[in-house]
Each structure stands twice: as structure tokens, then as C-alpha cells.
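Participant: Show me the folded form of this:
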Amino acid sequence: MPEGDVVWLAARRLHEALAGRPLTLSDFRVPRFATADLRGREVHEARSRGKHILIRVEGGLTVHTHLLMEGRWRIRRPGPRPRDHRIRLVLANAEWQALGYSLGLVELLRTAAEDRVLGHLGPDLLGPDWGAEAAAEAVRRLGERPDRAIGEALLDQSVLAGIGNIYKAETLFLCGVNPWTPVAAVPDLPAVVDLAHHLLDANKEQPGRMTTGNRRRGWEYWVYRRAGRPCHECRTPVQRAVQKSDVGDRATYWCPRCQPAPSNG
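Facilitator: Modelled structure (predicted):
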């Protein structure tokens, strides 16, 4: 699933291509909004909110999309109307065409009603309002369920928005915290939140991501998708297991030596 950095970059590219220009084409290829027509309306802005993208247009309307597992946006010069069955939304102006492929969610709503669908989200790790207050709120929300495993809690978008499985695994490795550690037993929750923000922010403006500082193939991540391979730090084989969460079962990766299991006592 694309995480907050990928969504942030997609929103920025949509903003650069669409904002400040009237739409010459809007093609919603989802039954509920198949008759919607935004032609002639100027796009005010495109921005991300966690893993969601909001494209706000003239007339108080917002195009709300979510990439879910396989969605992506492509920007290209105008041309014949694309017929690819994977495309669920086309927005175009005289200069650019934005094609939404395999989008998990496409809806049109009143801009004033955005909180109805996004109001449950926690502080956005890549939001323009991220700062000490937002970080403190994320820590507070983590602490509301102290017995929950930290690996589960970090994926809860109502706690903090934008983090996914990759950054969960990498953040916890760098903090030396086992994914099954109860939130209450994590030594420094503010440090976990701060590092998650730092990793997402460091990767948001570049294609491809890394958390190690090394772009060599196989060295981009510390533990993510490295099950059975030696830890870059201690050479202990990286472990993998399924961990349940509010967003479904997720594969979790960790080094048993660098991230020792929490004690029962």
C-alpha cells in the first residue's frame, strides 16, 4: 500500500499540473459519479491528508481519492481519451491530463463536508501543520490504548496519519523497539513519533525510498522484506510474522537481537 510519502508526492504533482487552471475534461469511471461533470471549474489545489488525496475545485467541491493497495496517478500531456480499463478517473486541462489508475476510492463531495470522511484521522505526519503540538497529540492518542502492541498502534490512521507497514517496521528497528511491545512499555514514544515523521519527510520528494542512507540494491531498508537475511547491524537473521491490526493482518519484520522481545514481568 502506498504510504504517506508516496501520496504526498502524488498530490504535489497533481497540484502542479491542475491548480489554477479550468478543467476541460472530467471523466469519473465509477458508477456513483459517472454523470458528474466538472468542466469549466478551476482547480484550487490538490493536497494530501495522510493517505488520502483531496482535489478542491471551484464551486465548493472536492474530488476525494485513496490509492489503497495498487492505485497511482500519472500526469501526461493531453491526448485521445484513454480507454485503459484500470483508469477510474481522468481530470484534464489544456496543458495536462491526470489519470487515476486502480484507485481504491473515488468520490465527489462538498469541500465543507471533508471532515465527515476525514475527521477521524490523527495528526498528519506530512501535514503543513505538523509540529510540536501535532506530535504531542499523536503521542497522546498512542497512549489511549496502552496495552496495544506498538506495531499495531502505529498503523492506526486515527492515531497518526500517513505511516504504513514499511515505515512502521523501519521506525521500530531504528528505535530498538520490538513490534509486540505494549505501547505503555515503549521507553520513548515521542522519539518513535519524531522518527516516523523524519523518515517520511526525508523520502517524500524522491522516487523510491530508503531508510538506511544506502541506495545499493538490498541495502535500502533495515528490516522490511528482509526476512531470513542478516541484520545490517548485528548479522542476526531478520524475522517475519503476521501481526493483527485495525487495518487487517500485516507482515511484520524485526531483528530479534536489536529489537528484543518485551519481558513479561
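Participant: contacts and neighbour counts: CA atoms only from here.
Facilitator: Noted.
Participant: Show me where this structure has its helices.
Facilitator: Along the chain, counting by DSSP state H, helices occupy 4-18, 114-118, 132-142, 150-153, 165-175, 189-203.
Participant: ok now do Leu121, which residues does it touch?
Facilitator: Gly50, Gln157, Ser158, Val159, Leu160, Ala161 (Cα atoms under 8 Å, 6 or more residues apart in numbering).
Participant: cool, Arg21 as well?
Facilitator: Residues near Arg21 by Cα under 8 Å, 6+ apart: Glu42, Val43, Asn93.
Participant: Who wins on neighbours among those?
Facilitator: Compared across the contacts of Arg21, Val43 has the highest neighbour count, 24 neighbours, by other Cα atoms under 10 Å.
Participant: Neighbours of the residue nearest to that residue when sequence neighbours are not counted, how many?
Facilitator: Using Cα to Cα, 6 or more residues apart in numbering and skipping the chain neighbours, the partner closest in space to Val43 is Val57 (4.2 Å). Neighbour count of Val57, defined by other Cα under 10 Å: 24.
Participant: quick one on the thing from earlier: possible to save the contacts of Leu121 as JSON lines with distance to Gly104 and neighbour count?
Facilitator: Formatted as JSON lines, the contacts of Leu121 follow (distance: Cα to Cα, whole Å; neighbours: other Cα atoms under 10 Å):
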{"residue": "Gly50", "distance to Gly104": "15", "neighbour count": "26"}
{"residue": "Gln157", "distance to Gly104": "16", "neighbour count": "20"}
{"residue": "Ser158", "distance to Gly104": "19", "neighbour count": "19"}
{"residue": "Val159", "distance to Gly104": "22", "neighbour count": "23"}
{"residue": "Leu160", "distance to Gly104": "21", "neighbour count": "26"}
{"residue": "Ala161", "distance to Gly104": "17", "neighbour count": "25"}
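Participant: how much space is there between the residue nearest to Val43 and Arg140?
Facilitator: Separation of Val57 from Arg140 (Cα to Cα, to the nearest Å): 35 Å.
Participant: Of the contacts of Leu121, which pair is most distant in space?
Facilitator: Across these, no pair lies farther apart than Gly50 and Val159, at 11.0 Å, counting by Cα to Cα.
Participant: Distance-wise, check Ala153 relative to Arg77.
Facilitator: Ala153 is 42 Å from Arg77, by Cα to Cα.
Participant: Same drill for the two, tell me which one is more crowded.
Facilitator: Taking other Cα under 10 Å, Ala153 and Arg77 do not tie; Ala153 has more neighbours (24 against 12).
Participant: Please generate a structure for the following sequence too, so the two can be compared:
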Amino acid sequence: MPEGDTVWQAARRLHTALAGKVLTRSDLRVPKYATADLTGRTVLDVTPRGKHLLTRVEGGLTLHSHLRMDGSWKVYANDQRWTGGPAHQIRAVLGTDDRTAVGYRLPVLELLRTCEEERAVGHLGPDLLGPDWDPERALANLLAAPDRPLGEALLDQRNLAGIGNVYKCELCFLLGATPWLPVGKLPADRTAKLPVLAQRLLEVNRDRPTRVTTGRRGQDLFVYGRARRPCLRCGTPVRVADQGDGSRERPTYWCPSCQTGPAPAPGSPATRRVRSHPAV
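Facilitator: Presented below is the predicted three-dimensional model:
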């Protein structure tokens, strides 16, 4: 699933292509909005909110989309061939005199009144890359359920908006805690720096084509995707296991030496299930 920095980049591309321009083409290919026509309206802005995209148009309307695992927005010049996937995967087309934005495989696409945007994104916690970022509120949200595993709490967009599975794993590594450590058991000094570190990681990566958390050229991430490879700090093989709240299990990477706290035992069901996961 795209994380907050990726969605921020998508919003910037869409805003640059569409904002301030009149739509000359509008095609929403979902049954509920098949007859909706935004042609003739000016695009006011495209704003990211956590992992959500809000495309606001003249007349008090907002096109809300979410990329989830496979969705994407591509921007093309009007004489350029569309290459984001087969035509049957297109869910939205927004065109101007010189650019066309095409939304592929969008699992969430809805047209709502701008004054009702909170219905779609009001449940989100402070946005790590947004003007509403509030580290104290984000920390209070995380600590409200002290027994919850740190990794699950970080992924809960109601606590803070923008962290996905990659940043979850990398943050836990930088904090020296396993993703299964209860939030309330994190040492006080590391608890205090958690929201600041999270925001810093997304902020430094929002303008980069490749996400980097290590500061090392050619070694972009500390643990994510590095199962059975040596830890970049201590050389211990990185481990991977499933973690989830029951709704979705995600491959979770950690160093058993650099990170303290509970974790699935080698050979446990969570570890066995993830061995064939494509992210490993």
C-alpha cells in the first residue's frame, strides 16, 4: 500500500497538471458516478490527507480517491499513450487542454461535496505531512491503548496518518523495539521522540524517487525486505513474520539483536506463513 510520502508525491503531480485549469474531459467509471460530469469546472487543488487524495473542483465538489494496494494516478500529455494498465482497469479520467490524469485500479472513488470531506477523512489522526500535524496529539493517540503492539498502533491511521508497512518496520528498528512490543512498554526517551522521528522520515523522503531511511547509498532500508540478510548494524540475519489485527496480515521485518521486545518464535505459524510472501 502506498505510504504518506508516495501519496504526497501523487498529489503534487496531479495538482501541477490540473490545478487552475478547466476540465475538458470527465469520465468516472464506477456505476454510482457513471453519469456525473465535471466537464467545464475548474480544478481548484489536489490535496493529500494521509493516504487519501482530495481533488477539489469548482462548484463545491471533491473527488475522493484512495490507492490502497494497487491503485495509481498517472498524468499524460494529451498526445501521449496511456501505459498504466489495460483499459478495463481505468476508474477515472480527468482531462484539460494539455494534460490528462488517469486513475487505475482505484478501490475507493467517490464524489462528495467539499463541505462533507470530513465524512471521508475526518477519522484520520494528525497527518505527518499535512498542515494539521501535531506530534503531541499523535503521541497521545498512540498511548491511549498502551497494550497494543507498536507495529499495529503505527499502522492505525486514526492515531497518525501516513505510515504504512515499510515505515512501520523502519521506525521500529530505529526505536530499537520489535513491532510486537506494547506501546506502553517503550522506554520513555524513545516514546518522546517517536512522532518526531516518524514525521522526519516521511518529510525527508517526500521529494525522493527512492525511499531511504539509512542515509547509505545502495542500502536504502535497514530491515524492510531484507529477510535472512545481515542486519546493517550488527550482522544478525533479519527476520520476517506476519503481523496484523486479524483484518490483514502484513510481512513484518526486524532484527532480533538490535530490537528488544516480544516476537514470533522461529518456526511459529506467523513465520511459516510469510516464507513464500512476494515481499520477502
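Participant: where do the strands sit along the stretch 151-280 of the second structure?
Facilitator: According to DSSP state E, counting those that start in this stretch, the stretch 151-280 of the second structure carries its strands in the segments 239-244, 249-254.
Participant: Can you tell me what sits against stretch 152-166 of the first structure?
Facilitator: Outside stretch 152-166 of the first structure, the residues within contact range by Cα under 8 Å, 6+ apart are 1-5, 49-51, 120-126, 138, 141-142, 168, 179, 183, 196, 200, 224, 243-247, 250-252.
Participant: rerun at 7 Å
Facilitator: 3-4, 50-51, 120-125, 138, 141-142, 168, 224, 244-246 (Cα atoms under 7 Å, 6 or more residues apart in numbering).
Participant: what residues are up against the residue located most distally from the centre of the second structure?
Facilitator: Of all residues in the second structure, Gly40 has its C-alpha farthest from the mean position, at 31.8 Å, by Cα atoms, centre = their mean. Taking Cα under 7 Å, 6+ apart as the criterion, Gly40 of the second structure is in contact with Val22, Leu23, Thr24.
Participant: now the residues you listed in TSV, with neighbour count and distance to His66 of the second structure?
Facilitator: Shown next, in TSV, are the contacts of Gly40 of the second structure (neighbours: other Cα atoms under 10 Å; distance: Cα to Cα, whole Å):
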residue	neighbour count	distance to His66 of the second structure
Val22	20	23
Leu23	22	21
Thr24	17	23
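Participant: quick one on the thing from earlier: closest one of the contacts of Arg21 of the first structure to Leu108 of the first structure?
Facilitator: Closest to Leu108 of the first structure, out of all of the contacts of Arg21 of the first structure and judged by Cα to Cα, is Val43, at 13.6 Å.
Participant: Thr24 of the second structure contacts Leu38, correct?
Facilitator: No: the criterion here is Cα atoms under 7 Å, and Thr24 of the second structure misses it with Leu38 at 8.5 Å.
Participant: rewinding a little: tell me the one of the contacts of Arg21 of the first structure nearest Arg110 of the first structure?
Facilitator: Using Cα to Cα, Val43 comes nearest to Arg110 of the first structure of the contacts of Arg21 of the first structure, at 14.0 Å.
Participant: could you check the distance from that closest one over to Leu67 of the first structure?
Facilitator: From Val43 of the first structure to Leu67 of the first structure the distance is 20 Å (Cα to Cα).
Participant: now Ala149 of the first structure
Facilitator: In this view, Ala149 of the first structure and Leu67 of the first structure are 26 Å apart by Cα to Cα.
Participant: Using neighbour counts, trim the contacts of stretch 152-166 of the first structure to the buried set.
Facilitator: The neighbour count (16 or more other Cα atoms under 10 Å) marks 3-4, 50-51, 121-125, 138, 141-142, 168, 224, 245 as buried among the contacts of stretch 152-166 of the first structure.
Participant: Out of the helices of the first structure, indicate the one that is most buried.
Facilitator: Greatest average neighbour count among the helices of the first structure goes to helix 150-153 (a mean of 25), per mean count of other Cα atoms under 10 Å.
Participant: Check how far it sits from its aligned residues in the second structure, on average.
Facilitator: Superposed on the second structure, helix 150-153 of the first structure shows a mean distance of 0.6 Å to its aligned residues (mean Cα distance after the TM-score superposition for the first structure).
Participant: wait, isn't Pro195 of the second structure in contact with Asp134?
Facilitator: No: using Cα under 7 Å, Pro195 of the second structure is not in contact with Asp134, being 8.8 Å away.
Participant: show me the contacts for the residue nearest to Val43 of the first structure.
Facilitator: Applying Cα under 7 Å, 6+ apart to Val57 of the first structure gives the contacts Arg41, Glu42, Val43, His44.
Participant: between these, which is closest to Gly213 of the first structure?
Facilitator: Nearest to Gly213 of the first structure out of the contacts of Val57 of the first structure is His44 (Cα to Cα; 36.4 Å).
Participant: okay but that closest one is in contact with Leu18, surely?
Facilitator: No: here His44 of the first structure lies out of contact with Leu18, judged by Cα under 7 Å, at a distance of 8.3 Å.
Participant: Near the residue nearest to Leu61 of the second structure when sequence neighbours are not counted, how many other residues are there?
Facilitator: Nearest residue to Leu61 of the second structure, sequence neighbours excluded (Cα to Cα, 6+ apart): Arg113, at 4.5 Å. When neighbours are counted by other Cα under 10 Å, Arg113 of the second structure registers 15.
Participant: aligned partner of Arg113 of the second structure in the first structure?
Facilitator: When the first structure is aligned by TM-score structural alignment, Arg113 of the second structure is paired with Arg110.
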